[in-house]
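**Student:** fold the following, please.
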Amino acid sequence: MSPRTLGWLAVATGLPLAGLACAAFVGLGFAREAAPWLISASATGLVFAPPMLAAGVAPRHRRPWILALGLWTWSFALLSLLPIYFPGERADAVATGVALFGLGLAVDPLARAIASWLPPEGNLARPTLSEARPIAELAAPPASLLGDDQIALPFEGEGRRISIPVVFSEGGRTLEAEMTFDTGATYTTLPRAALEKLGASPTEASPVMKLHTANGEREAQLVLLDGVWLGDLQLRGVAVAVCDLCGSGETTGLLGLNVSGAFNMNIDADRREVVFSSRVSFDRHLDIQPFLDVDAWTRQLPGGRIEVGVEAHNASDRQVETATVAVTCGATTWGVELGAVPALGDGKSKQKLPIHEPCERYEIGLERAHW
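**Tutor:** Just a heads-up that it's a prediction; the model follows:
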């Protein structure tokens, strides 16, 4: 067998590795929604042009060997260096590219298997698109001693319902009211007349929510107040439901979990006081959810990669600093970090989900949020 024939056999052995490198860049381009012709042309040129150029300037009898050496070294270098510029994406990109080379055939399992044969990427760089992780429950903070972050308020009443003094603020106005401390109420309530005194009357655009109170379920409009004061402790950005029938002869309305949940409480029956202690962290999604319209979409790419996009519109005049949207598939829930959503503005985020069995329907909901 002549040296020239051996050279072309060596070229043939380099083509599979070059094909993997080309598939990787096709997969990267497809994930970024580039034009198909541009993906194919750029991937082919990037992988095959340098070895062919090197072979073209070599002496004729050495061209097969130079081409084979170029295919091996250049393709190996591209696959090795790809994680530096696209960390965490090489396996997904190869699987997507190989699946696309299948031209519609059922090759997804083979594509994923080929991608799994690649060596681990290592910690070469940080990925630009983080992987959503299952939401972990926050550990309860330890009990603290009475200090500057605590207040003791006198209460009235007996049995299941007691009342405490609360101050509401909106636009420089304040309203002091005796409120029923109701652990069965989701939202704090005030009658329409009290909200008018604060200059915070609801409008046709005000969101409507179902209230879960100790007396049952009812619908009510919500308004967003600047703050609620329990003694010296303030909670900013509080949603208050309009309810004319939630008060009594001695109280104005209900103090719901969207306010009382911000504090650890201890009832001192001997001194007839409720001690409120500010919590280390308090999820504000009850106040934010009515004013944050969340939508999401998912798409599955060839090779098994699944992406989820989340969009939100903030209808309030207060910026949402952070928000976590729960994406649920069966018994598994992942959290997609939305980030800041400006007042009366929009926010969006896109992440990939871990490989999992496909779902006919993904459910979404606001899991956590803070002003």
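**Student:** C-alpha from now on. contacts and neighbour counts both.
**Tutor:** OK.
**Student:** so V259 sits in a helix?
**Tutor:** Yes: when the secondary structure is assigned by DSSP: H, G, I helix; E, B strand; the rest coil, V259 falls within a helix.
**Student:** contacts only, for it.
**Tutor:** Contact analysis of V259 by Cα atoms under 8 Å, 6 or more residues apart in numbering lists Y187, T188, V228, L235, V238.
**Student:** in helices, which of these fall?
**Tutor:** Mapping the contacts of V259 onto helices (DSSP state H) picks out no residues; all lie outside.
**Student:** generate a PyMOL selection restricted to the buried entries among these.
**Tutor:** Buried residues within those, as defined by 16 or more other Cα atoms under 10 Å, are selected in PyMOL through the command that follows:
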select buried, resi 187+188+228+235+238
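**Student:** state the pair within the contacts of V259 that is farthest apart.
**Tutor:** The two members of the contacts of V259 with the most space between them (Cα to Cα) are Y187 and L235, at 13.8 Å.
**Student:** secondary structure element for E219?
**Tutor:** For E219, the element it lies in under DSSP states H and E is strand 216-230.
**Student:** what are the buried residues along that strand?
**Tutor:** A220, Q221, L222, V223, L224, L225, D226, G227, V228, W229, L230.
**Student:** one more sequence to fold, the one below, so I can look at both together:
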Amino acid sequence: MPPNIFSRILWPDAPPAPVPKAADAVRVGLLGASRISPRAVIGPAKALASVIVHGVAARDGKKAEAFAKKHGIPKWYTGYEAMLNDPEIDAVYIALPNGHHAEWTLKAIHAGKHVLLEKPSASNATESAAILAATQTQDAKNARIVVLENFHNLFHPALHRARDLVRAGAVGNVHSASVRLCFPNIFGKDDIRFDYALGGGINMDLGTYACSALRFMLDAEPLRVTSATPTTLVRPDVDGEMAATLDFPDGVAASYVVSMVRPWISFVCSGLEGMKPMLEIKGDKGTLSLSVFVLPQLLHKLTVVPTTTTTITADDATQHVAETVYGEGGNTTYWYSLRAFAARIRGAEEPEPQYWIPLEWSVKNQRCVDMVYEKAGLRVRGEA
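**Tutor:** The predicted structure follows:
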């Protein structure tokens, strides 16, 4: 059980108590008054001495002001450029629609701001590569810029424990992996998640988590996409559900299904276990399963079940495992990624477990997403 179990159930992403701020705390500005900001940055920052949420910008100044006052943020701006021009802002958090990620990340880089960028990094791998190139410029200001695509779940100790078990041979030689990440139609089909012009499609949303989780756990890149089926199209070229299979090195077959359009009744009928996001790694000696792998602070479960025909010796890494891994005080995935982001900017040593997502990794993840669209016969996002 995680710490403070009752508060965790009532408010799963409740941050710990606020802490005093360090003199060199990173001053973050929210580029966009987004719905995810309180969970991803505002809440976690309260419990980190290394981060201060210093401002919020919106195209509508009144919206920015209202958001700032609601969340106790000292500054607000009319328009994003105004924030980028403010020397008091060290870094920006970008959670705009997907189609605007590359544009505003590049502008932030050229303004000398560090960037915490919500996934996906861009509309396609070409745009993602342009972000990487911008950080590699010979201009000293840009060369020091930190850009992190916020795959927050990969920073959580539950994911690291799962990968360590696979690396240690807990399931033997891996032969397959799978991800299930399906939700009912929460937002409606007119949501920006299903607008092609804004980089929409479920494979650009939940599909990025599926690709990243498979690549993280297998320590490898997909060689090819063998099949991709947009089982539900919201409109032309815009997927509401996607099923894909991929070949990884050493003969590992991977698959995933992601959806945000399934009817509520299907979740009622499937029960609690059937609703949970699930990551599975199968080998010749057993199966590792991690439920709720995207937000493991929400009562996840990590299990390793040996193959029934396997004979287990005292020295064999294969053993039955059933555990939860909540780390420091049950902190959220966003707390871990925000801590790592600030530590990289400040040049500080990140506490264990050390983990970082380089931009090269993000480019490869976006390429995985693009490959699925190409195999599915859908236009890659951002194409004219």
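**Student:** please state their TM-score.
**Tutor:** The TM-score (TM-score structural alignment, normalised by the length of structure 1) is 0.22; 152 aligned residues with a Cα RMSD of 7.5 Å.
**Student:** list just the nearest of the contacts of V259 of structure 1 to P51 of structure 1.
**Tutor:** Minimum distance to P51 of structure 1 across the contacts of V259 of structure 1 is 65.0 Å, recorded for V238 (Cα to Cα).
**Student:** show me the helices in structure 1, by range?
**Tutor:** Under the criterion DSSP H, helices of structure 1 are mapped to 3-31, 36-56, 63-85, 90-101, 108-116, 192-197, 257-260, 285-288.
**Student:** equivalent analysis for structure 2, please.
**Tutor:** If DSSP H is used as the criterion, the helices of structure 2 fall at 5-10, 37, 43-46, 61-71, 80-84, 101-110, 125-135, 140-143, 157-167, 206-218, 264-275, 333-346, 359-376.
**Student:** burial count for G29 of structure 2?
**Tutor:** 30 (other Cα atoms under 10 Å).
**Student:** what sits against it?
**Tutor:** For G29 of structure 2, the set of contacting residues under the criterion of Cα under 8 Å, 6+ apart consists of V53, H54, G55, V56, A57, M83, I89, D90, A91, V92, Y93.
**Student:** kindly reformat those residues as CSV containing neighbour count and distance to V179 of structure 2.
**Tutor:** Written out in CSV, the entries for the contacts of G29 of structure 2 read as follows (neighbours: other Cα atoms under 10 Å; distance: Cα to Cα, whole Å):
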residue, neighbour count, distance to V179 of structure 2
V53, 26, 34
H54, 22, 37
G55, 25, 37
V56, 29, 35
A57, 27, 36
M83, 25, 39
I89, 21, 38
D90, 19, 37
A91, 30, 33
V92, 29, 31
Y93, 27, 28
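**Student:** by contact count, what packs against the strand holding E219 of structure 1?
**Tutor:** Taking 3 or more Cα pairs under 8 Å, 6 or more residues apart in numbering; DSSP states H and E as the contact definition, the neighbouring helices and strands of strand 216-230 of structure 1 are strand 162-170, strand 208-213, strand 233-242.
**Student:** and that strand with strand 162-170, angle?
**Tutor:** Between the direction of strand 216-230 of structure 1 and that of strand 162-170, the angle (axes from the mean of the first three to the mean of the last three Cα atoms, to 10 degrees) works out to 70 degrees.
**Student:** angle of strand 216-230 of structure 1 against strand 208-213?
**Tutor:** Using the same axes, to 10 degrees: strand 216-230 of structure 1 against strand 208-213 is 90 degrees.
**Student:** ok, now which ones touch K210 of structure 1?
**Tutor:** The contact partners of K210 of structure 1, taken as Cα under 8 Å, 6+ apart, are E217, R218, E219, A220.
**Student:** revised request: answer the last question for S260 of structure 1.
**Tutor:** Contacts of S260 of structure 1 by Cα under 8 Å, 6+ apart: none found.
**Student:** measure it to L230 of structure 1 for me?
**Tutor:** To L230 of structure 1, S260 of structure 1 is 10 Å away according to Cα to Cα, to the nearest Å.
**Student:** next one: N314 of structure 1
**Tutor:** If you go by Cα to Cα, the gap between N314 of structure 1 and L230 of structure 1 works out to 27 Å.
**Student:** ok, back up a step: with distance to E241 of structure 2 as extra columns, can I get the helices of structure 2 in CSV?
**Tutor:** Listed next are the helices of structure 2 as CSV, based on distance: least, Cα to Cα, whole Å:
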stretch, distance to E241 of structure 2
helix 5-10, 29
helix 37, 26
helix 43-46, 31
helix 61-71, 33
helix 80-84, 33
helix 101-110, 23
helix 125-135, 21
helix 140-143, 38
helix 157-167, 25
helix 206-218, 9
helix 264-275, 14
helix 333-346, 25
helix 359-376, 12
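**Student:** so which of those helices is nearest T245 of structure 2?
**Tutor:** Closest to T245 of structure 2 of these is helix 359-376 (Cα to Cα; 8.7 Å).
**Student:** which of the residues in that closest one are buried?
**Tutor:** Buried, per 16+ other Cα under 10 Å, within helix 359-376 of structure 2: 359, 361-373, 375-376.
**Student:** nearest spatial neighbour of L28 of structure 1, skipping sequence neighbours?
**Tutor:** Using Cα to Cα, 6 or more residues apart in numbering and skipping residues adjacent in sequence, the residue nearest L28 of structure 1 is A93, 5.3 Å away.
**Student:** hmm, I typed the wrong one, I wanted N266 of structure 1.
**Tutor:** Once flanking residues are discounted, N266 of structure 1 sits nearest to V275: 5.1 Å by Cα to Cα, 6+ apart.
**Student:** pretty sure that neighbour contacts L233?
**Tutor:** No: with the criterion set as Cα atoms under 8 Å, V275 of structure 1 and L233 do not qualify as a contacting pair; they are 11.4 Å apart.
**Student:** how much space between W74 of structure 1 and I162 of structure 1?
**Tutor:** Taken as Cα to Cα, the spacing of W74 of structure 1 relative to I162 of structure 1 amounts to 76 Å.
**Student:** give me the more crowded residue out of those two.
**Tutor:** Each of W74 of structure 1 and I162 had its neighbours counted (other Cα under 10 Å), and the higher figure belongs to W74 (20 against 17).
**Student:** my guess is the more buried one contacts P51, does it?
**Tutor:** Yes: shown here, W74 of structure 1 and P51 form a contact pair, counting by Cα under 8 Å, at 7.2 Å.
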